[in-house]
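1. can't give you the sequence, but here's the structure:
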């Protein structure tokens, strides 16, 4: 046939199957609480799945009980496509509020603890502005690059480690990116202050009902984590399992890549 050129022998190439599509990210509900001058909070909620979608905003500052009711209404309205995780963006002084213990509507006449139904994480991005922002971003980038099984990813901090210099020590290098606060109740907020100063994005600590001095269960034991490296990305799910087993723990999970717009409609 004129103009036709036979392919060279051996030039036939096998087509490799395309790589699998990444698993679709489960939706998460983000709740931002911005304080006013009367111990109430301007409240805004977003749904995140690949991008942020504003779904609700309070017309006035709310008491925390009203925030809980609004959350319950949002979850009930999305019962057939409920988010897997709820992320509370809170000011520093609310880190000791056990949001994961909030009772939410479950079925007629019955409620359940939020943290037993969904993954619940706390965030404090407003404390990471200014010069504190750089180590936060740097540590999260290190976590993404090195993976959650790196032997230096997790640091366990006890009472004797807590000092005015702890924050400086934590931000000195990329790891650690996770702090297990094996501290007694009076030292919890000091430890979290150092975590924020140091740019550490992830931290776990005991709630007050679980901080019995001398008998507190190690955090690794409560999470069923072996002494060696483990996959850090499993922590939100592990915390939910621990809460179902009545081990009250709090989790800070501050991903700098998951920040909704800072400007609210009411401000």
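-> Perfect, thanks for sending it. In this text, all values refer to a predicted model and were calculated from it rather than measured experimentally.
2. C-alpha from now on. contacts and neighbour counts both.
-> OK.
3. Helices of the stretch 151-267 of the chain, residue ranges please.
-> With helices called from DSSP state H, counting those that start in this stretch, the stretch 151-267 of the chain shows them at 166-170, 188-198, 219-222, 235-244.
4. and residue 71, which of those is closest to it?
-> helix 235-244 (18.2 Å; CA to CA).
5. residues of that closest one that come out buried?
-> 235, 236, 237, 238, 239, 240, 241, 242, 243 (16 or more other CA atoms under 10 Å).
6. rewinding a little: of the helices of the stretch 151-267 of the chain, which approaches residue 73 most closely?
-> If you check each of those against residue 73 by CA to CA, helix 235-244 wins as the nearest, at 21.3 Å.
7. and of the helices of the stretch 151-267 of the chain, who's closest to residue 22?
-> helix 235-244 (19.5 Å).
8. What are the contacting residues of that closest one?
-> By CA atoms under 8 Å, 6 or more residues apart in numbering, the residues outside helix 235-244 that reach it are 115-121, 222-224, 248-251.
9. Can you get me the centre-to-centre distance for it and its chain?
-> 12 Å (CA atoms, centre = their mean, to the nearest Å).
10. And the helix or strand harbouring residue 33, what's buried?
-> Using DSSP states H and E, residue 33 maps to strand 28-35. By neighbour count on 16+ other CA under 10 Å, the buried set for strand 28-35 is 28, 29, 30, 31, 32, 33, 34, 35.
11. and what of stretch 130-139?
-> For stretch 130-139, the neighbour count (16+ other CA under 10 Å) marks 133, 135, 136, 137, 138, 139 as buried.
12. Restricted to strands, list those.
-> Among these, none falls in strands (DSSP state E).
13. Rebuild these as CSV, extending it with distance to residue 87.
-> Below are the buried residues of stretch 130-139 laid out as CSV (distance: CA to CA, whole Å):
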residue, distance to residue 87
133, 19
135, 22
136, 18
137, 19
138, 21
139, 20
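14. you'd agree residue 135 is up against residue 168?
-> No - assessed by CA atoms under 8 Å, residue 135 is found out of contact with residue 168, at 10.6 Å.
15. Quick check: neighbours shared by those two?
-> Contacts common to residue 135 and residue 168, judged by CA under 8 Å, 6+ apart, are residue 198.
16. Can you lay out the buried residues of strand 28-35 as a markdown table showing distance to residue 265?
-> Shown next, in a markdown table, are the buried residues of strand 28-35 (distance: CA to CA, whole Å):
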| residue | distance to residue 265 |
| --- | --- |
| 28 | 21 |
| 29 | 18 |
| 30 | 16 |
| 31 | 14 |
| 32 | 13 |
| 33 | 14 |
| 34 | 12 |
| 35 | 15 |
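17. putting a second one here so we can go through both:
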């Protein structure tokens, strides 16, 4: 046990002793709110070490008068002190041990006559002496010892053998001139409820200290558009006797970390919570999740981003009109949605770019991708050449979509069709082998729909196709009908019907060499890189990333309305 130089005395600026305190960081002192009532400036002394250090009252709990809960205050020193702060015990350490008496604890107070150096008081308590779910009743261990008195308020209560702090004395029952044998203390579990910053300092095992402090800081002051109790029940619908509500976002997070079972409990709750937070906190929490608590897929490395903007275009039965819906997904959870909007075919690019500009700020600080979920006739559009105009920078050129991972999907696969089951089966094959290993499709093949379908249908190992040119309509239909989940092609038609001079092998070999070894979930990011390299010096028309379309249809990503988005 180190020398406990963290025990402090709190005085007025003119030297009148108010009570005690404890150094919790290099510049912060914890004491009682009633000790510094009505004051903004005080002085702090560490007896025998440092005298009359100026400090400011920076935080107080809800205490207003005797008997109120929240008798907590935090003082901030004008200048940090080179002293070791106190060390806290765990919040449940005062549970009585089997067959034993109450815990014997100690505190250093500054009652009348002992203002300069302080005097020790020995007390007993345990977790079963709770009063109003706020205080623990304490009593002096033996009647002949120093009693509780004015000047003990704010004194740290600690184990005499280890010096680890378990709480803070708040008041005593003063029944004679000498003081009292009974008093009350705030245990750590109560202090942290009124000053959430204490959780940065406690030995909590559900999250390492650094990411825990970062998480608490970013949710402090955050607001939710739904009651936090209902968010909790949405995340954990089978949890017995869930709380009705929580006082703050951090209180809800802490409850999940310390009470709910399961290894993924915290991430599960935060993913549910993220889209419910205010616009400032939402992207910050999503970014924290990506960095500090990634999903199993993200942890494997090189994966597709978990956040997306999904552009869905459904063909309507009348005319050539389309229904446009744009959704933003943050860490797999729906955050923003616009539409549906009925548009003409010639309005698609303009309307999509406008919708992207309205939603991109939700994900701009994250790793994200764009998913175009469209009918077959739109799969050959040069989506990566479209842009995202920035509404706050009118003179700046739109950001090209090729600057982020971009994939094309088939809108019919969002419907409960047999082909969705086939797609899931081929995805399982892809992930089991851990590499793309695409089948090259030369433009010289003369298969019709039936022959192409039968070939793919019989080849269960065929999970990824590379076409030398835009696939013929019947080839594309056959591939979609057999559940092929990944296809790549160059949007450059062959030179003539006999394919003289189109040299498909060079493109196929180059692209296959670039992607064959990849995990299928890493493909959207790698294709983005190929598109960028094709535009850079040394790239050009013959680079395999030039005018490259990626069809990448993972059936596990189903964040489209009205399925996963229906509850927003």
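-> Looks like it arrived, so ask away. What you see is a predicted model, and the numbers here were worked out from it, not measured in a lab.
18. Can you pull the TM-score for these?
-> The TM-score (TM-score structural alignment, normalised by the length of the first structure) is 0.76; 239 aligned residues with a CA RMSD of 3.1 Å.
19. Which of the contacts of helix 235-244 of the first structure are buried, as a PyMOL select command?
-> Here is the PyMOL selection string for the buried members of those, based on 16+ other CA under 10 Å:
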select buried, resi 115+116+117+118+119+120+121+222+223+248+249+250+251
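20. Which elements pack onto the helix ranked longest in the second structure?
-> Longest helix in the second structure, counting residues (DSSP state H): helix 418-433. With contacts taken as 3 or more CA pairs under 8 Å, 6 or more residues apart in numbering; DSSP states H and E, helix 418-433 of the second structure sits against no other helix or strand.
21. mean shift between that helix and the first structure?
-> Relative to the matching residues in the first structure, helix 418-433 of the second structure has an average distance of 1.8 Å after the fit, by mean CA distance after the TM-score superposition for the first structure.
22. which residues in the first structure does that helix align to?
-> Using TM-score structural alignment, helix 418-433 of the second structure lines up with residues 131-146 of the first structure.
23. which residues touch that stretch?
-> Contacts for stretch 131-146 of the first structure (CA under 8 Å, 6+ apart): 128, 153, 171, 174-177, 196-201, 255-256.
24. 10 Å instead?
-> 125-129, 147-150, 152-153, 170-178, 195-202, 232-233, 254-257 (CA atoms under 10 Å, 6 or more residues apart in numbering).
25. Next step: those residues restricted to strands.
-> 178, 202.
26. ok, now which ones touch residue 149 of the first structure?
-> 143, 228, 229, 230, 231, 232, 233.
27. got those residues as JSON lines, with neighbour count columns?
-> Formatted as JSON lines, the contacts of residue 149 of the first structure follow (neighbours: other CA atoms under 10 Å):
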{"residue": "143", "neighbour count": "22"}
{"residue": "228", "neighbour count": "9"}
{"residue": "229", "neighbour count": "14"}
{"residue": "230", "neighbour count": "17"}
{"residue": "231", "neighbour count": "12"}
{"residue": "232", "neighbour count": "18"}
{"residue": "233", "neighbour count": "12"}
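28. Closest one to residue 86 of the first structure out of these, please.
-> residue 233 (15.8 Å).
29. Relative to residue 510 of the second structure, how far out is the corresponding residue of the second structure for that closest one?
-> Here residue 233 of the first structure is matched to residue 521 in the second structure, going by TM-score structural alignment. From residue 521 of the second structure across to residue 510 of the second structure, the span is 20 Å (CA to CA, to the nearest Å).
30. Could you tell me how many residues sit around residue 393 of the second structure?
-> 9 (other CA atoms under 10 Å).
31. farthest pair in the contacts of residue 149 of the first structure?
-> Pairwise over these, using CA to CA, the maximum falls at 143 and 228, 16.8 Å.
32. which secondary structure element contains the corresponding residue of the first structure for residue 372 of the second structure?
-> Aligned counterpart of residue 372 of the second structure in the first structure: residue 88 (TM-score structural alignment). For residue 88 of the first structure, the host element (DSSP H and E) is strand 85-89.
33. Which other helices and strands does the helix or strand following that strand contact?
-> Next helix or strand after strand 85-89 of the first structure toward the C-terminus (DSSP H and E): strand 103-107. Applying 3 or more CA pairs under 10 Å, 6 or more residues apart in numbering; DSSP states H and E, we find strand 103-107 of the first structure packed against helix 64-77, strand 110-113, helix 114-117.
34. okay, these, which one's buried deepest?
-> Ranked by mean neighbour count under mean count of other CA atoms under 10 Å, these are led by helix 114-117, which reaches a mean of 22.
35. what residue of the second structure matches up with residue 57 of the first structure?
-> Residue 57 of the first structure maps onto residue 338 in the second structure, by TM-score structural alignment.
36. Tell me which residues touch that match, please.
-> 311, 324, 325, 326, 327, 328, 355, 356, 358, 359.
37. what about the fourth one, distance to residue 389 of the second structure?
-> Here the criterion is CA to CA. By it, residue 326 of the second structure lies 16 Å from residue 389 of the second structure.
38. Neighbour count: those two, which is higher?
-> residue 326 (25 against 21).
39. thinking again about what came up before, mean distance between the strand holding residue 33 of the first structure and the second structure after superposition?
-> Relative to the second structure, strand 28-35 of the first structure is 1.5 Å off (mean CA distance after the TM-score superposition for the first structure).
40. Read off where the next helix-or-strand element following that strand ends up in the second structure.
-> Counting by DSSP H and E, the next helix or strand C-terminal to strand 28-35 of the first structure is strand 41-48. Per TM-score structural alignment, the counterpart of strand 41-48 of the first structure in the second structure is residues 322-329.
41. Would you mind getting the average deviation of the matching stretch from the first structure?
-> Mean for stretch 322-329 of the second structure is 2.3 Å (mean CA distance after the TM-score superposition for the first structure).
42. And residue 197 of the first structure? What does it align with in the second structure?
-> For residue 197 of the first structure, the residue aligned by TM-score structural alignment is residue 481.
43. Would you agree its match is in contact with residue 453?
-> Yes - judged on CA atoms under 10 Å, residue 481 of the second structure makes contact with residue 453 at a distance of 7.8 Å.
44. overlap in contacts of the two?
-> With CA under 10 Å, 6+ apart as the test, residue 481 of the second structure and residue 453 both reach residue 475.
45. between these two, who's got more neighbours?
-> residue 453 (21 against 18).
46. Show me what that one aligns to in the first structure.
-> Using TM-score structural alignment, residue 453 of the second structure lines up with residue 167 in the first structure.
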